[in-house]
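Engineer: coords please:
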Amino acid sequence: MSQPSPVVVPAAPIAKKVPAPRTHHDDTFVDPYEWLRDKKDPEVIAHLTAENAYTEAVTAGQEPLRRAIFEEIKRRTQETDLSVPARKDGWWYYSRTAEGKQYPIYCRVQASDGTAGAPDAGDGLSAWTPPAVVPDAPVPGEEVLLDGNAEAEGHPFFALGGAAVTRDGSLYAYSVDHAGDETFTLRIKDLRTGEHLPEAIERVFYGLEFAPDGSRLFYMVADDSWRPYQVRVHVLGTPVEQDTVLYQEDDVAQWTGIDLSSDRRWLLVSVGNSEYSETRMLDLEDPGAQLELVLGRQERILHTAEPFEHEGRTRVLLTHNGRPGGREGSAPNNMLSLVDRSELAKPVADQDWTTLVQHSDDVKIEGADLSATHLIVSLRRETISTVQFAPLADAITAAEAGRAPSFVEPAFGEELYTAGGGTTEYAAPVARLSFTSYFTPPRVYDYVLATGELLLRKETPVRGGYRSADYVAERAWAAADDGTKVPLSVLRRASVQRDGTNPALVYGYGSYEVSMDPGFAIPRLSLLDRGFVFVIAHIRGGGELGRHWYEDGKKLAKKNTFTDFVAATDWVASSGWADPKRIACMGGSAGGLLIGAVLNLAPEKYAAAVAQVPFVDALTTILDPELPLSALEWEEWGNPIEDAEVYRYMKSYTPYENVRPAPYPTVAAVTSFNDTRVLYVEPAKWVQALREATTSGRPIVLKTEMDAGHGGASGRYEAWKDRAWDYAFIADALGATDLLP
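Structural biologist: Next up is the predicted model:
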């Protein structure tokens, strides 16, 4: 076993203290570091710069290991590669990556018949077989829509926010971010000439869609707190100043978004949060159409809606967690229903809904999609996400007769995997599917709707002699304090022995009903090849075991998330797979809050921790509705402004307020200066508090990307360097720097 590299630790930066009292519900908290919030203050910049210099000095001995892990990631990655072309109308769309280039190049080639994709097109499989595009060879007739490398040139950051193309393939709209603050500039390119239209729309958010005739472009705008609240309409060829507001949401606790229906006839405007939602739809084939309400928020039904045409009638497919006029949340794992458009004018309690799929306590319906011929249902069963298909007409007939539709589910032959729908063209005879597992690289299939045949279109190549048989993924269960069984995914090299000597990393998230699904990750192999046992804790607050799993880890049940993670760590320590003194933990964003809370609960259980863009000062943030996205968080954590019980409960676990004299492990907090979701000030304050309180003498560092956002630095090579930094930090702290023989 190798030992951690020796370092001469310089003096850590000490921020000045400026007491800032914060009083709520007769409780006063004095925050000495709140002044660090002013990112325009030169003293703040100087402090972050000093922190970066300190971090660089403390971790200088890890640089060879960082370089080694980066090269391992690079060596295993097929740098010159491309996505499987996806058909839309008369074109095949795909993206390329080239060796040495940071960003994808987005391309298309014309389909041989130039017509497939229209509702009356032929349905032969040959028309839907992707062209043989070779990664490192030029493609006859290839058109470059957008070269991310050219767009990034001269900028410290680049991210693509969204893209849309007109039905006739002549115009391409896209939005780019050059700061990392998730605010984008929207431009429109004429693909016939290669020139851009004169209009450029600044400060747009995610979400943009063309009307079918290409005359209008719908896009989202966020308010000053980065909450998407306006749907605007731009008429091509007119000044941007004349753009109109199709919809505006004034409730600061609601998030607004747009999408197209599967048949692209309807624009869907959705408003909601994690507990209920509202949907409106706009008929894009009627220039004079107005938004129609599908289901209002006053019903307190969490849902999604998909309008479609069937036998001359417009119907709406609803995925929803409650029944009209019924008990709120009476179907927490969701059910599927059909309602005629004509019913929408009635009070919801009087509407006639036809049940397609009943609620199940054991299976969560994650969503539903439609093709011209089939119903496609995404579901989650025993933590695993997969997909089922049924002929649409047969499903409707069965439902109207009071029978359950008959579904077919593809078999993938693995225990722990993730399968889901990708881009499915409405009129296609195939559905595009994605598949991956912890040690199976991503695969793309076309599922033949008529026969159920799976056509493998691509498995992402992994270089460097990778063999999936060299690794093992197993399911285990930890026992939480209240007796709840918490699922764990335990990953290791097959050669690792259960002898109690191995290093381990426990990873978790546990918020917003987000599931940590099985997926292949090349960087993770570098830890496994150094003997790590990598454990993913599927803790409450996520969605792995259905809606109740989420509800048992939010608001006044949030502490279950943290105690579940500690239970997972205890399982690792007692399993025989790991040395109890060589366990690290890692999480990001809300998972960073998890790490902060867990370190306060049980710092002695960990030798090292990495908290990525950590939400460690959550109470301060949520108490200020003027801060970015704060009001939207009330449905996740509760509203501590109005509810004294929520305030007291949050204050009892939020990491920054609960730092205490304790033997904290080696800690790295990684953040981004331009992050609009979790502000850099949160980890900056937390690190100061940890350093002042820790009794272990172990280093606690803050690493701030000065030109990045919530996802870190842009560009794939920079992302690999970031992950190499995190993993080297952990491996060095645990004395696991050498590759296994």
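Engineer: For the rest of this, base every contact and every neighbour count on C-alpha atoms.
Structural biologist: OK.
Engineer: Next, please give the residue ranges for the helices of this protein.
Structural biologist: Using DSSP state H, the helices of the chain run over 42-58, 63-76, 148-152, 392-400, 522-528, 547-551, 559-574, 590-601, 618-623, 634-637, 644-651, 681-693, 716-733.
Engineer: can I get those in CSV with distance to Val348?
Structural biologist: Output for the helices of the chain, formatted as CSV (distance: least, C-alpha to C-alpha, whole Å):
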stretch, distance to Val348
helix 42-58, 54
helix 63-76, 54
helix 148-152, 47
helix 392-400, 19
helix 522-528, 49
helix 547-551, 24
helix 559-574, 36
helix 590-601, 36
helix 618-623, 34
helix 634-637, 24
helix 644-651, 33
helix 681-693, 44
helix 716-733, 48
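Engineer: got these as a markdown table, with distance to Asp181 and mean neighbour count columns?
Structural biologist: Below are the helices of the chain laid out as a markdown table (distance: least, C-alpha to C-alpha, whole Å; neighbours: other C-alpha atoms under 10 Å):
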| stretch | distance to Asp181 | mean neighbour count |
| --- | --- | --- |
| helix 42-58 | 17 | 17 |
| helix 63-76 | 26 | 19 |
| helix 148-152 | 15 | 16 |
| helix 392-400 | 42 | 17 |
| helix 522-528 | 26 | 22 |
| helix 547-551 | 29 | 21 |
| helix 559-574 | 29 | 23 |
| helix 590-601 | 18 | 26 |
| helix 618-623 | 17 | 21 |
| helix 634-637 | 22 | 20 |
| helix 644-651 | 27 | 18 |
| helix 681-693 | 15 | 22 |
| helix 716-733 | 17 | 22 |
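Engineer: Now the second one, please; I'll put the structures next to each other:
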Amino acid sequence: MKIKSFVSLALVVISFLSCKPKVKLPEPPIAQKFPKELSIHGDTRIDNYYWLNQREDSSVIDYLKAENAYTNAVMKHTETFQTKLFDEMVARIKKTDESVPYKTNGYYYYNRTEGDAEYPLYCRKKGNLKAEEQIMLNVPEMAKAYSFYNIGGYSVSENNEILAYSEDTLSRRKYTIKFKSLVDDKVYPDEIANTTGGITWANDNKTVFYTVKHPETLLPYKVFKHILGTSVKDDELVYEEKDNTFYTFCYKTKSRKYIIIGLSSTLSSEYRYINANKPNSKFKIFQAREKDLEYSIDHYQDHFYIRTNYKAKNFRLMKTPVNKTEKENWIEMIPNRDDVFLSNFEIFKNYLVVGERKNGLNQIRIRNWKTGEEHYLDFGEETYDAWISTNPEFDSDMLRYGYTSLTTPTSKIDYNMNTKEKTILKQQEVLGDFNKDNYEAKRLWATAADGTKVPISLVYRKDMYKKGKNPLWISGYGSYGSSSDVYFSSVRLSLLDRGFVVATAHVRGGQEMGRYWYEDGKLLKKKNTFTDFNACVEYLDNQNFVDRTKVFAWGGSAGGLLMGAIVNMRPDLYKGVIAAVPFVDIVTTMLDETIPLTTGEFDEWGNPKNKEYYDYMLSYSPYDNVKAQNYPAMLVTTGLHDSQVQYWEPAKWVAKLRDMKTDKNPLLLKTNMDFGHGGASGRFERLHEVSLEYAFVLDLVGINR
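Structural biologist: From the prediction side, this is the model:
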């Protein structure tokens, strides 16, 4: 059905921009209402904007274009300022730059950027860093024909002669795998479409394993085996996942001895393995899936090593002989601790390295295999992030890790685990007059309604800070157990140098404080995420850290759901809100199992086909809880090709907000017609989106230069 009644309004708004605006801005687009009844559990919801999910309907595209035109018109007076913001962000970035090389299988691998190029060159050198450079992928050249281009991953055969890589040219995260010779640059005719982008080589230099996505739900569900030089149509299906709540993936162990098929849902895991030297063998189950049993595996010498929550809420580290992989044979190495979350691990010949999280901060723990002696790295800052980086070689006493903080640019560091000496290999270079001593970071604790202490990390410029006078930009996420770790951002300086305090609320639903922090912010406890965020804002208000009349919040994806919930609950706390690709129509989406990724999320949000979960989700769903009240100024962004959160969720939300809100604050919807969930693919191009967001907020506090 064509929705024709909207077209004339769309054309009026679009044509407005072809004329010079005199004084008055155009009226905002008003989406037509076509009531649709959605009934379940004896409850009927009326969705007036359900028609916006018809991506191929020209009237839907007209509406989105009209909203874009309206946003452009409202923000037109900031265009010069947006350009200034963009230029200063770009000016801080070292244009010609190079990553820190890492060595694997006799070669050093790295990527580098040149001048104004939006994309990197992927390179390698044989034997040592003084050897001749070989450019494996010239991405700036490869991307020329596309408005969006992204390399999903690449993998080199064991004999170092063939490169397999994957590319996405639509921004739907559906990758096509291609092959080229690293001996003569010959491009193979083999092309494998609709994959996750990951490629795993067997040790015979001709066999690869890859995962494909379901054509409708986009769930990765099948693993195929391809032999180079044969027809993709003849590829053998080696595994198909029948349970649509599980995601499927494939990788090779660090030892290069095993190929692993991984199967993961929110609360359960299963792994299957074969010898990488025998790609035609049948995959064996490592440990059969069980409800609430999560584990991950790697291999070293005669054992598999297992990070698991088996009888361990905060996870523990175990090992098992390679021929006895069931959990009854697992031997504990590092026990569960109530106050420490075991995040990951890395195995070396002489050392075991463990990533942990305590009191909301990442730690790196090092154990000598022979002596059993242990120590932790000391990072020396109040709030920071540190992580185990790329360490593909077993036979090394050198640990490579990453470090950053709100005031310290991201660094790659080599740490000698034997001598305990640190070598900073590279620290992000910030061009211009940046001096980290001009900024101060703090870690504070707000108290939630139930008495829980919620950490806040914040940073400000010392010479511009006046207690109770500065505007606040605060962000949060709080879903999927994904922790909002702090990091340095040269882009963020554009706010800090204009007097903003920038904060992160580490709300429940993440995993900052351990597994219970995640469990207390999901399913039937999801509202803790929202009330925690509001509590953090109230704390900063009440303690007079910031100007309570100039509070701005930002969240993306599930963090966009957070934004939608907080403005329904406490719109009075915020001057403005930016919701990027927001997941706001949670009930309708989670009831539709044809929408990409829905079924894999039941353990996160609940399945609304169960009335208890339906009622609870409905009680906080941002779209369903829009009401006649004043809302803060809002900028909502989305991508037409978004495969994670479909564009119609934010589009419907904005339409309903515009119909019901009682204020005259700006409400803007910006749809990127070329991109998806991650936005623009170029390293500079994406800064145009940030410039719009910053200009929107800065304009609301009267800063325009």
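Engineer: related to what we said a few turns ago, so which of the helices of the first structure comes closest to Gly508 of the first structure?
Structural biologist: Minimum separation from Gly508 of the first structure across these (C-alpha to C-alpha) falls at helix 590-601, 6.1 Å.
Engineer: Thr304 of the first structure: which of the helices of the first structure is closest?
Structural biologist: helix 547-551 (15.5 Å).
Engineer: what about that closest one, how far off from the second structure?
Structural biologist: Superposed on the second structure, helix 547-551 of the first structure shows a mean distance of 0.4 Å to its aligned residues (mean C-alpha distance after the TM-score superposition for the first structure).
Engineer: which bit of the second structure covers that helix?
Structural biologist: Counting by TM-score structural alignment, helix 547-551 of the first structure pairs with residues 515-519 of the second structure.
Engineer: Run through who's touching that stretch.
Structural biologist: 313-314, 341, 478-481, 508-511, 525 (C-alpha atoms under 8 Å, 6 or more residues apart in numbering).
Engineer: cutoff 10 Å now
Structural biologist: If you take C-alpha atoms under 10 Å, 6 or more residues apart in numbering as the criterion, stretch 515-519 of the second structure is touched by 309, 312-315, 338-342, 360, 454, 478-483, 506-512, 525-526, 529, 604.
Engineer: Excluding sequence neighbours, find me the nearest residue to the residue nearest the centre of the first structure.
Structural biologist: Centroid check for the first structure by C-alpha atoms, centre = their mean gives Val514 as the closest residue, at 7.8 Å. Excluding its sequence neighbours, the residue lying closest to Val514 of the first structure (C-alpha to C-alpha, 6 or more residues apart in numbering) is Gly542, at 4.8 Å.
Engineer: Next up, the contacts around the one you found.
Structural biologist: 508-516, 548-554, 561.
Engineer: Quick check: it vs Leu455 of the first structure, distance?
Structural biologist: 32 Å (C-alpha to C-alpha, to the nearest Å).
Engineer: show me the contacts for Ala567 of the first structure.
Structural biologist: Contact analysis of Ala567 of the first structure by C-alpha under 10 Å, 6+ apart lists 477-481, 485-486, 537, 539, 573.
Engineer: Restricted to strands, list the residues you listed.
Structural biologist: Applying DSSP state E to those, the entries found in strands are 477-479, 485-486, 537.
Engineer: Closest one to Gln230 of the first structure out of those, please.
Structural biologist: For those, the nearest to Gln230 of the first structure is Ala537 (37.6 Å; C-alpha to C-alpha).
Engineer: quick one: the closest one and Ala479 touch, right?
Structural biologist: No: distance between Ala537 of the first structure and Ala479: 11.7 Å, which falls outside the contact criterion (C-alpha atoms under 10 Å).
Engineer: neighbour-wise, which of those two wins?
Structural biologist: Each of Ala537 of the first structure and Ala479 has its neighbours counted (other C-alpha atoms under 10 Å); Ala537 has more, 26 against 15.
Engineer: Which residue of the second structure sits opposite that one in the alignment?
Structural biologist: Per TM-score structural alignment, Ala537 of the first structure is aligned with Ala505.
Engineer: excluding its backbone neighbours, what's nearest that match?
Structural biologist: Leaving aside its sequence neighbours, Ala505 of the second structure sits nearest to Ile456 (C-alpha to C-alpha, 6+ apart; 4.8 Å).
Engineer: With Pro596 of the second structure instead?
Structural biologist: Leaving aside its chain neighbours, Pro596 of the second structure sits nearest to Thr217 (3.8 Å; criterion: C-alpha to C-alpha, 6+ apart).
Engineer: For the one you found, what is the corresponding residue in the first structure?
Structural biologist: Checking TM-score structural alignment: Thr217 of the second structure goes with Ser225.
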